[in-house]
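Novice: Need a 3D model of the sequence below.
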Amino acid sequence: MSKPLASSPPRLMGILNVTPDSFSDGGRHLDPDAAVAHGLRMLDEGADILDIGGESTRPGSDPVPPEEQQRRVLDVIRRLRERLPASVPLSIDTTWASVARAALASGADWINDTSAGLDDPDMLPLAAELQVPIVLMHRRGVPRTMQDAPQYRDVVAEVRDHLAARAEAALAAGVRPEAILLDPGIGFGKTLEHNLALMANLGSLVELGFPIVLGASRKRFLGALCKDVPPEQRLAATCATTALGVMQGVSIFRVHDVAANRQAADVAWAVLRFSTAG
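Specialist: Coordinates of the predicted model:
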């Protein structure tokens, strides 16, 4: 196996859901004061990036209109930007270019698009126009029905090929190579076996040459592996995915529980550096 390509310590992207119905923490941070306080707390715990979203993409969820997404997130973004140094990126989690544009004008720095620019044809041109980083995620189907018996012949190869194609589309739209990040979309149109195959082969995605973002935090497949514990009891399982990802070269981990995952990432990084020294 080739050595992982990650050349800098792993970064943590703290999840800030400003939604009433996210699968794990829906409703907890819908109030802007609570959302801002939680964002600041995650930074104190070791987050490097905050990812702010106003729409749940859990299995079975319905789309949220752009206007409502903006109502939920823009004030939170403005208030966090006022409190944070410019070196801390804020990411807007949306598939709508209009929401992304408004969020970027309010102080966001990145776009995190779970459709990889397929839901809205204006998304990749927007990222190119404003020269901002964009996370392109693999998703099979749409959130409402994506878990209805998803099938692949070779999930690793198909996810890899899809991400490579979306990266090429972003480049063709004018997005700079260094501004493209890829996410295999754990749990987005995948069975337990599909998720395990991707977790075991993250290095194959790293070899595409773009930073890989891993979002396995509290996901349903972890519950299935751990006696069906509820999302809030999947911290140790999430930390295991973080350590496994670091050892395979993943660059960024999108997590709910920052402090514990910071420890897992730092320990795994130290081991990886030692094992590849010389």
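Novice: C-alpha only now, for contacts and for neighbours.
Specialist: Noted.
Novice: all helices in this protein, in order from the N-terminus.
Specialist: All helices of the chain, identified by DSSP state H, fall at 32-44, 66-83, 97-105, 123-130, 155-173, 192-200, 202-206, 220-225, 235-247, 258-276.
Novice: For my notes, please list those helices in a markdown table and give mean neighbour count and distance to P184 for each entry.
Specialist: Shown next, in a markdown table, are the helices of the chain (neighbours: other Cα atoms under 10 Å; distance: least, Cα to Cα, whole Å):
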| stretch | mean neighbour count | distance to P184 |
| --- | --- | --- |
| helix 32-44 | 18 | 24 |
| helix 66-83 | 19 | 24 |
| helix 97-105 | 21 | 21 |
| helix 123-130 | 20 | 18 |
| helix 155-173 | 18 | 7 |
| helix 192-200 | 17 | 8 |
| helix 202-206 | 22 | 8 |
| helix 220-225 | 19 | 15 |
| helix 235-247 | 22 | 12 |
| helix 258-276 | 17 | 19 |
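Novice: please give me the structure for this one as well, since I'd like to look at both together:
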Amino acid sequence: MPRTLPQPPADRPLVMAVVNVTPDSFSDGGRWFDADAAIAHGRELIGQGADILDVGGESTRPGAGRPDEAEELRRIEPVVRALAGEGAVVSVDTMRSSVAAAAVEAGATIVNDVSGGLADERMADVVAGLDVPYVAMHWRGHSTVMQQRTDYADVVADVCAELEARVAALEAAGVRREQLVVDPGFGFAKTADQNWQMLARVAEFERLGLPVLIGTSRKSFLSHVTSPDAALPPDRRDPATAATSVLLAQAGVWGVRVHDVPSTMAALEVAARVAEAGR
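Specialist: The predicted structure follows:
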């Protein structure tokens, strides 16, 4: 039976909250690596207002190594099963089709693939068979090489073209268009200046005709906001992240992927109240 794509409220994007079940995440340094800690964190995020929990067992920070398939699954399966079993909408953040299938069996209802199906040639067939919503991100290679692949003639136009090609390939493999969400991949094979350009022109991604998910949260291009001489650590980038969430809400994106839910919800409520007052 197909899982339908969650729809955002009328006044804000969906909030997808990150649950990193990894020892080497750039954003939280492995605080939720233990399954019990990750489950408790997921419950906390839902209590703070998150609409979707994005559970991942592989760090995609620049330079990160990959766990093997068995280890990735060991990390995420009990977390997905517990949180989905409690009624949470759970997304699995994985590039492996086998992990995606196991996570859906455990209760996940969305597959979020930062490679857009390029890292695993079986992903499109598996997602088509599972008939679950699928987030396809713009991707040019694994973490060890992605920052060597930042050449664009026009970053927004090129990312749109590459995403259009991925969507066409996914549809040709049997993935229904109604399943698809696209993500332009802030921080993945992008320089800081290119990330700022994408944020300034984020409305142009709507030309793809699909829901758009954006993840700017705690990304390195925000690290010098208010701190020009020294990079802010990831957990001090939440105010800047909240500001981007307002801009993204105003651009009409489907969802924002964040680490800190309270600051995001507060920022989105301010944007919604201003929009309502102006009607």
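Novice: List the contacts of the residue nearest to R12 of the second structure when sequence neighbours are not counted.
Specialist: In space, and not counting its chain neighbours, R12 of the second structure is closest to A249: 6.0 Å by Cα to Cα, 6 or more residues apart in numbering. By Cα atoms under 8 Å, 6 or more residues apart in numbering, the contact set of A249 of the second structure is R12, P13, L268, A271.
Novice: List just the nearest of the residues you listed to R122 of the second structure.
Specialist: Each of the contacts of A249 of the second structure was scored against R122 of the second structure by Cα to Cα, and P13 proved nearest at 30.6 Å.
Novice: quick one: what's aligned to the closest one in the first structure?
Specialist: Using TM-score structural alignment, the equivalent of P13 of the second structure in the first structure is P10.
Novice: correct me, but that match touches S251?
Specialist: Yes. The criterion here is Cα atoms under 8 Å, and P10 of the first structure meets it with S251 at 4.9 Å.
Novice: returning to what we had before: the residue nearest to R12 of the second structure -> the first structure?
Specialist: Checking TM-score structural alignment: A249 of the second structure goes with V246.
Novice: Check the gap between its match and I49 of the first structure for me.
Specialist: Distance, V246 of the first structure to I49 of the first structure, using Cα to Cα, to the nearest Å: 17 Å.
Novice: quick revisit: neighbours of the match of P13 of the second structure, how many?
Specialist: For P10 of the first structure, the count of nearby residues is 22 (other Cα atoms under 10 Å).
Novice: before we move on, what about the one 10 residues further on?
Specialist: One way to gauge burial is a neighbour count; for P20 of the first structure, by other Cα under 10 Å, it gives 16.
Novice: any idea what sits nearest the counterpart of it in the second structure, other than its immediate chain neighbours?
Specialist: Correspondence of P20 of the first structure to the second structure, assessed by TM-score structural alignment: P23. Leaving aside its chain neighbours, P23 of the second structure sits nearest to G30 (4.0 Å; criterion: Cα to Cα, 6+ apart).
Novice: can you pull the contacts of the one you found?
Specialist: Contact partners of G30 of the second structure, counting by Cα under 8 Å, 6+ apart, are N20, V21, T22, P23, D24.
Novice: Could I get the contacting residues of the fourth one?
Specialist: Going back to what we said before, that points to P23 of the second structure. Residues near P23 of the second structure by Cα under 8 Å, 6+ apart: G29, G30, R31, W32, F33.
Novice: tally of neighbours for the last one?
Specialist: For F33 of the second structure, the tally of surrounding residues (other Cα under 10 Å) stands at 20.
Novice: State the distance from the match of P13 of the second structure to L244 of the first structure.
Specialist: Going from P10 of the first structure to L244 of the first structure by Cα to Cα gives 12 Å.
Novice: same deal with M123 of the first structure?
Specialist: 32 Å.
Novice: Ok, A100 of the first structure next?
Specialist: According to Cα to Cα, A100 of the first structure stands 31 Å off from L244 of the first structure.
Novice: same question, P230 of the first structure
Specialist: 22 Å.
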